[in-house]
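**Q** got a predicted model here, sequence first, then my questions.
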Amino acid sequence: MHPASMAASADAEVGLLVQPYDRALLRKHLLQTRIAGDVATPREGNLAHYRRMVAKDPGYQFGLALKDWTFEETLDMMARLCGVDPDPRHRQGADTIGVDLTIDALDDMGARIGRAAREQETVLLATGHPATLMGVYRAVEDALHNAGCTVLTPAAGWSYQVITANGSRVREIVYTSGVAALSTGGRLQHTHDPNPMQAMLQELHDAPEPRSWPDLVIADHGWAGASGEAGIDTVGFADCNDPALFAGHAEGKIAVTVPLDDGVFPEYYEPMIDYLLDRAGLAA
């Protein structure tokens, strides 16, 4: 999450009463709120994260066993799939997300969610961005539940210790309805960590027969990376400073990666939610 994104979005003149199913109006809304287009994500941070992924820093792999990427390949891939500036000489300032890439990926995600609904699949939802994206996941969860899908909630209460700048903290898996997130001391946490999803899948794998296994995972960050690495059909959201899920998509491990700024005000995503559910055939 980038505080700069939320601050910048606060200055936008935003009409939230967008007609939800019109591509042109959604495009305008995404640009106005800086969910896509000229986003607030710093270019220098983007490039630093690309280098960390290339160096196979675990914090920037998101649980994916990625091939060896060069920096040049990564920047080219991110320009193609996310819409960042392809010029390596652009090292500072703001960066971009291709708004039409965002909407195209929402179309693809909506189609996959729609298939899950029609076939009443078993699904798993999780977010490493609960402060901003929880509403997106909750709306999708409600729609899939109402369509007859089974929403899994494994490993509730599973916990582990992480080392932060303020010392050691215990984080545990909690659910907001059927959407998994991490909590510390009752507060939902931002995370890139794949370990919680790995724990959830391990519990499902170890369950006695008959056991449930997700047909589809809808997630972000390490939650999505770990499920994609496990071979589960996975669709997710990623910012332009999170190259691993785009690399996973390029390698065929992530079915859909929607590029967007994941740190704007939660209400700014509401027209996007309506558009996504309409594309899934689940609009109210």
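**A** That came in fine, so what should we check first?
**Q** could you use CA atoms for every contact and neighbour count after this?
**A** Fine.
**Q** in what helix or strand does the residue nearest to Val39 when sequence neighbours are not counted lie?
**A** The shortest distance from Val39 to any non-neighbouring residue, by Cα to Cα, 6 or more residues apart in numbering, is to Thr96 (5.5 Å). Assigned by DSSP states H and E, Thr96 belongs to strand 94-97.
**Q** and the contacts of the next helix or strand after that strand?
**A** Note on strand 94-97: by DSSP H and E, the next helix or strand toward the C-terminus is helix 99-118. Contacts to helix 99-118, defined as Cα atoms under 8 Å, 6 or more residues apart in numbering, come from residues 23, 27, 30-31, 36-37, 81-83, 122-123, 144, 147-149, 215-216, 235, 256-260, 276-282.
**Q** select only the buried ones of these in ChimeraX?
**A** This is the ChimeraX syntax for the buried subset of the contacts of helix 99-118, where burial follows 16 or more other Cα atoms under 10 Å:
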select :23,27,30,31,36,37,81,82,83,122,123,144,147,149,216,235,256,257,258,259,260,276,277,278,279,280,281,282
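**Q** what does the strand holding Thr96 contact?
**A** Applying Cα under 8 Å, 6+ apart, the contact partners of strand 94-97 are 36-43, 82-85, 240, 259-261.
**Q** quick one on the thing from earlier: the residue nearest to Val39: how many residues sit nearby?
**A** 24 (other Cα atoms under 10 Å).
**Q** quick check, Leu188 in a helix?
**A** No - under DSSP: H, G, I helix; E, B strand; the rest coil, Leu188 sits outside any helix and is assigned strand.
**Q** tell me how far Leu276 lies from Tyr268.
**A** 14 Å (Cα to Cα, to the nearest Å).
**Q** use this one as the comparison:
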Amino acid sequence: MLTPDALRAHLLAVRLAGAVGTSREVSLRRYRLFAARDPRVLIGIDPEGVWGQRELLDLMANRCGVSADPRHTSGCDVIDPERTLAALDAFAERIRGAARGGVPVLLGTGHPHRLLGFYAALADALSAAGCEILTPAQGRCVDILTRFGVRTHHLDYVRGVALVREPEAERPGCEPGVHSHSPLPVRLALAAAAEAGGPLPGLVIGDHGWVCGAGQLGFEAIGLADADDPAPFVGEAEGSVSVVVPLDDGVRSSHYGPLTRYVLKRACLSQ
């Protein structure tokens, strides 16, 4: 059994927490962009409160464990492993509740290269527990703003997890998809589910625009977020997102395996 102490050691060893790969410069720049209401950083959240740079820095210090000192402007950012563990416990409890209720679940990621395996294992476990894993709008087109301008992508599902692909990608069902922070794919998926007469998800699990976009529309949403992604944590603080787990979302995909086992054990879904 993976104990909290063992998982804490793993988080620090592979830099999922502790001194992470995210730089302080990048985090502060994204806090500034969020404060300016840049939609590329809001990723689907429509903040109700006043979130200036000072308020965001205090929030991220409280939720992630980054330094609250605005004079700290360079080097690696830091995520407190105790906060990660506490959030993983809350994350697992929400999954346990979904499994007990047999609610439909929608999973999606903007980090398929890194996090697809983590979410796919959750999808498998929830399906085995009797939850319907939703796949609305399969193959539908969605126009997403990228650094190269607006580009058309296709919504696809791999092992029950939604992601987006560029049109020139390989055949549907292959992996990986593209990195995206956009909330447009989850809006498309939820609209398609509603147009078809349901079912609608009782829980949305994901990251970036998937969790923020769903939470903003009133769906229960839980997910993962890095120290440079303030939007999910603002959503959590304002109540539109239920649980956000602070961790580095860009490490090797195999490093998330122990988190999967820990969450499933806590959710009473491990085999």
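**A** Perfect, I can see it now. Nothing here was measured: the structure is a model prediction, and the numbers come from that model.
**Q** where does the TM-score land?
**A** Their TM-score after superposition, calculated using TM-score structural alignment, normalised by the length of structure 2, is reported as 0.94; 263 aligned residues with a Cα RMSD of 1.2 Å.
**Q** just to revisit the earlier point, just the ones of the contacts of strand 94-97 of structure 1 in helices?
**A** Of the positions in the contacts of strand 94-97 of structure 1, Arg43 sit in helices, assigned by DSSP state H.
**Q** which stretches of the stretch 51-200 of structure 2 form strands?
**A** Here the stretch 51-200 of structure 2 has its strands, by DSSP state E, counting those that start in this stretch, at 76-79, 105-108, 141-146, 149-158, 161-165.
**Q** name the residues of the strand holding Thr96 of structure 1 that are buried.
**A** By neighbour count on 16+ other Cα under 10 Å, the buried set for strand 94-97 of structure 1 is 94-97.
**Q** what's the mean gap between it and the aligned bit of structure 2?
**A** Strand 94-97 of structure 1 differs from its equivalent in structure 2 by a mean of 0.5 Å after superposition (mean Cα distance after the TM-score superposition for structure 1).
**Q** repeat for stretch 38-50 of structure 1
**A** With mean Cα distance after the TM-score superposition for structure 1, stretch 38-50 of structure 1 averages 0.5 Å from its match.
**Q** so where do the helices sit in the stretch 151-271 of structure 2?
**A** With helices called from DSSP state H, counting those that start in this stretch, the stretch 151-271 of structure 2 shows them at 184-195, 208-216, 230-238, 257-266.
**Q** for His111 of structure 2, which of those helices is the nearest?
**A** Among those, helix 208-216 comes nearest to His111 of structure 2, with 8.6 Å by Cα to Cα.
**Q** in structure 1, what range does the closest one match?
**A** The alignment of helix 208-216 of structure 2 onto structure 1 (TM-score structural alignment) spans residues 221-229.
**Q** the matching stretch vs structure 2 - mean distance after superposition?
**A** Mean for stretch 221-229 of structure 1 is 0.5 Å (mean Cα distance after the TM-score superposition for structure 1).
**Q** picking that back up, got a markdown table for the strands of the stretch 51-200 of structure 2, with distance to Arg37 of structure 2 too?
**A** Shown next, in a markdown table, are the strands of the stretch 51-200 of structure 2 (distance: least, Cα to Cα, whole Å):
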| stretch | distance to Arg37 of structure 2 |
| --- | --- |
| strand 76-79 | 23 |
| strand 105-108 | 24 |
| strand 141-146 | 16 |
| strand 149-158 | 19 |
| strand 161-165 | 25 |
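**Q** quick check: which of those is nearest to Gly239 of structure 2?
**A** Per Cα to Cα, nearest to Gly239 of structure 2 of the strands of the stretch 51-200 of structure 2: strand 105-108, 19.4 Å.
**Q** packing partners for the closest one?
**A** Applying 3 or more Cα pairs under 8 Å, 6 or more residues apart in numbering; DSSP states H and E, one finds that strand 105-108 of structure 2 contacts helix 112-128, strand 161-165, strand 203-207.
**Q** can you rerun that using 6 Å?
**A** strand 161-165, strand 203-207 (3 or more Cα pairs under 6 Å, 6 or more residues apart in numbering; DSSP states H and E).
**Q** nearest spatial neighbour of Met134 of structure 1, chain-adjacent residues omitted?
**A** Of all residues not flanking Met134 of structure 1 in the chain, Thr127 sits nearest, at 7.0 Å (Cα to Cα, 6+ apart).
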